[in-house]
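A.B. asks: sequence first, predicted coordinates after that:
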Amino acid sequence: MGNHNTRPVISHEAVQILVEDAACSECVPRKIGYYPPPQWLPTSQTVWDSFMRDLQAQVKRLWTEGWFLILGILATGVVFILLSFPDGSDGKKGAFPFTGVLGIATIVAGTGGMLYLKTLNQRIDEDIEHVCMQYSRQLGVNIAYLRKWTGVCKPKHARIFRAVVVAPPGQPPVLATEAGAFTGGAHSFQPAMQEPHAQYSAPPHVQQMQPTQPQSDIPVAVAVPDNNK
């Protein structure tokens, strides 16, 4: 069994914008600070600042899934404490079946709410992916948005991981990752091909004529009748 908290190996000059990587990170609001533009950035700082603003706005949209579960557990504890006191009439405590049903319902509501928020966060991850794709073209760089253990199930003690990796043109953002562990792909900037180096390819339905070499005359033996016979 491998380490569940392994992290990707990024390029030497790449910039990693860490979104989430901590124990019980789903219990606190997500936010990222401002990352200054790298020295190798091929575009102006204005575009980079716009990228950071859009990225920060999307990260703030991520829901804090753990709140539902924590509130459910606290509400269940309060219900059990209140119903454990005598009701004041005959000195008997509250009925156990009612207490049990209410406690189970509270836990189910808390767990269900947490799972629902995880589904919403996966949709927000797609919006962050779109921001990375958009600014990969505008900045002229390669950007990858990596996630790990963001789904419903994850191993014990495994930490949720979210990060945006920005790499210079021509360099991959990520050099190595644990096979099958991370989700998200890299958006590569493809520079426009210069005209002198452009290659033309004919459409598939057009068949180009292949030049043929002229064939030399093939000598043919001709039978000539002998008139002397």
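C.D. replies: Noted; the coordinates are in hand. Numbering: from 1, shown residues only.
A.B. asks: please count neighbours and contacts with C-alpha atoms only from this point.
C.D. replies: Will do.
A.B. asks: immediately after whichever helix in the chain runs longest, which helix or strand?
C.D. replies: In the chain, with assignment by DSSP state H, the single longest helix is helix 96-139. Later in the chain than helix 96-139, the nearest helix or strand by DSSP states H and E is strand 142-148.
A.B. asks: show me what the very next helix or strand once past that following strand packs onto, helices and strands only.
C.D. replies: Heading C-terminal from strand 142-148, the first helix or strand you meet, by DSSP H and E, is strand 161-167. Counting contacts by 3 or more Cα pairs under 8 Å, 6 or more residues apart in numbering; DSSP states H and E, strand 161-167 is packed against strand 15-21, strand 142-148.
A.B. asks: got CSV for these, with distance to Val165 too?
C.D. replies: Shown next, in CSV, are those (distance: least, Cα to Cα, whole Å):
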stretch, distance to Val165
strand 15-21, 4
strand 142-148, 5
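A.B. asks: need the winner for burial among those.
C.D. replies: Among the helices and strands packed on strand 161-167, strand 142-148 has the highest mean neighbour count (mean count of other Cα atoms under 10 Å), at a mean of 25.
A.B. asks: which helices and strands sit right next to that strand?
C.D. replies: helix 96-139, strand 161-167, strand 186-187.
A.B. asks: same for the longest one, what does it pack against?
C.D. replies: Applying 3+ Cα pairs under 8 Å, 6+ apart, one finds that helix 96-139 makes contact with helix 45-60, helix 66-83, strand 142-148, strand 186-187.
A.B. asks: got another one to weigh against that:
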Amino acid sequence: MLRSLVGQTRTLARPCTRSLAHSATRRARPSTRVCSDSSDERIHPALVKDPPVANPSSATDPWTIKTPPMPEPPKLDPSIKTMDDLVNSPHPEGRDHEETETLRKRLVYESRKRGILEMDLILSTFAKERLPEMNDRQLREYDRFLTLPDWTIFYYVTGKAEAPEPWKSSQVLHELRHHSANKGKTLDQPPTTATEASKLASYNKKSTISSREIQTSVRLILPGELSKHAISEGTNAVTKFSSTK
């Protein structure tokens, strides 16, 4: 029994050559990890401890979204000097003989479905306020104004660029500038989705509100891309809620 105890003691005291060699190799092996240089990484100035200026500020944001330059306005016939000449000239989309009420409805749609959000908001609220009162001549002048590129309209309406003739003397452009400036400081309170949906359900003689009425009311309340985004987010939320039940 004493012999067995001595053997066990020798076994425990014997160093493990494999583990020692492995640890020595690890200590001798050079590090292959590449230390990233902090100077190469673009850290947003808003995340540093001592920002150069107060946040938020365009001076601290290296990725600001800048307004694109105004595109070249479409060239008109040299014989067109006044707005009357432009209105009486052939329509670029062949809508010369469109009826007044049909024109009014189309302009409501085109005012709300612009290519950029800024003009969606300005033109949709302007159409809601002014289009019902416009006569045929004013509607056709406004129609010609909407044939311009969206960014050109934005620069003219906000006063960031001076409109050339015949737009410079346009009464519609003058009203649009006054509307975009919001000098009356009015706060537009849109109707609720439930109110519009209930009106649509009542019009369609339905006793309950379905998803179709909800989506249609969202399109009526929100202009352009906002309505598409709202419907998409609402659909995703409903799908997620249904899948968790």
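C.D. replies: Received, thanks. Note that the structure is predicted; figures quoted are calculated from it, not measured.
A.B. asks: and the TM-score between these chains?
C.D. replies: TM-score for the superposed pair, counting by TM-score structural alignment, normalised by the length of structure 1: 0.23. Supporting figures: 84 aligned residues with a Cα RMSD of 5.4 Å.
A.B. asks: re earlier: now the longest helix of structure 1 and helix 45-60, what's the angle there?
C.D. replies: For helix 96-139 of structure 1 against helix 45-60, the angle by axes from the mean of the first three to the mean of the last three Cα atoms, to 10 degrees is 170 degrees.
A.B. asks: between helix 96-139 of structure 1 and strand 142-148, how many degrees?
C.D. replies: Using the same axes, to 10 degrees, helix 96-139 of structure 1 lies at 170 degrees relative to strand 142-148.
A.B. asks: and the helices in structure 2?
C.D. replies: 2-13, 17-28, 83-88, 100-112, 117-130, 136-145, 150-158, 171-181, 193-203, 211-221, 224-244.
A.B. asks: any idea how far Glu126 of structure 1 is from Ser50 of structure 1?
C.D. replies: 19 Å (Cα to Cα, to the nearest Å).
A.B. asks: right, I mislabeled it, should have said Leu139 of structure 1
C.D. replies: Distance of Leu139 of structure 1 to Ser50 of structure 1, given as Cα to Cα: 10 Å.
A.B. asks: with neighbour numbers in mind, choose between those two.
C.D. replies: Per other Cα atoms under 10 Å, whichever of Leu139 of structure 1 and Ser50 has more neighbours is Leu139, with 21 against 12.
A.B. asks: Serialize the helices of structure 2 to JSON lines and add fields for mean neighbour count.
C.D. replies: Shown next, in JSON lines, are the helices of structure 2 (neighbours: other Cα atoms under 10 Å):
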{"stretch": "helix 2-13", "mean neighbour count": "10"}
{"stretch": "helix 17-28", "mean neighbour count": "10"}
{"stretch": "helix 83-88", "mean neighbour count": "16"}
{"stretch": "helix 100-112", "mean neighbour count": "17"}
{"stretch": "helix 117-130", "mean neighbour count": "18"}
{"stretch": "helix 136-145", "mean neighbour count": "18"}
{"stretch": "helix 150-158", "mean neighbour count": "20"}
{"stretch": "helix 171-181", "mean neighbour count": "17"}
{"stretch": "helix 193-203", "mean neighbour count": "16"}
{"stretch": "helix 211-221", "mean neighbour count": "18"}
{"stretch": "helix 224-244", "mean neighbour count": "13"}
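A.B. asks: okay, now Asp175 of structure 1: neighbour count?
C.D. replies: That one is not Asp; residue 175 of structure 1 is Leu. 11.
A.B. asks: for whichever strand or helix holds it, packing partners?
C.D. replies: Per DSSP H and E, Leu175 of structure 1 falls inside strand 174-176. Packed against strand 174-176 of structure 1 by the contact rule (3+ Cα pairs under 8 Å, 6+ apart) you find strand 9-10.
A.B. asks: the strand it packs on packs against which elements?
C.D. replies: strand 174-176.
A.B. asks: tally of neighbours for the closest residue to Ile17 of structure 1 other than its chain neighbours?
C.D. replies: Nearest residue to Ile17 of structure 1, sequence neighbours excluded (Cα to Cα, 6 or more residues apart in numbering): Val164, at 5.0 Å. Number of residues near Val164 of structure 1 (other Cα under 10 Å) recorded here: 21.
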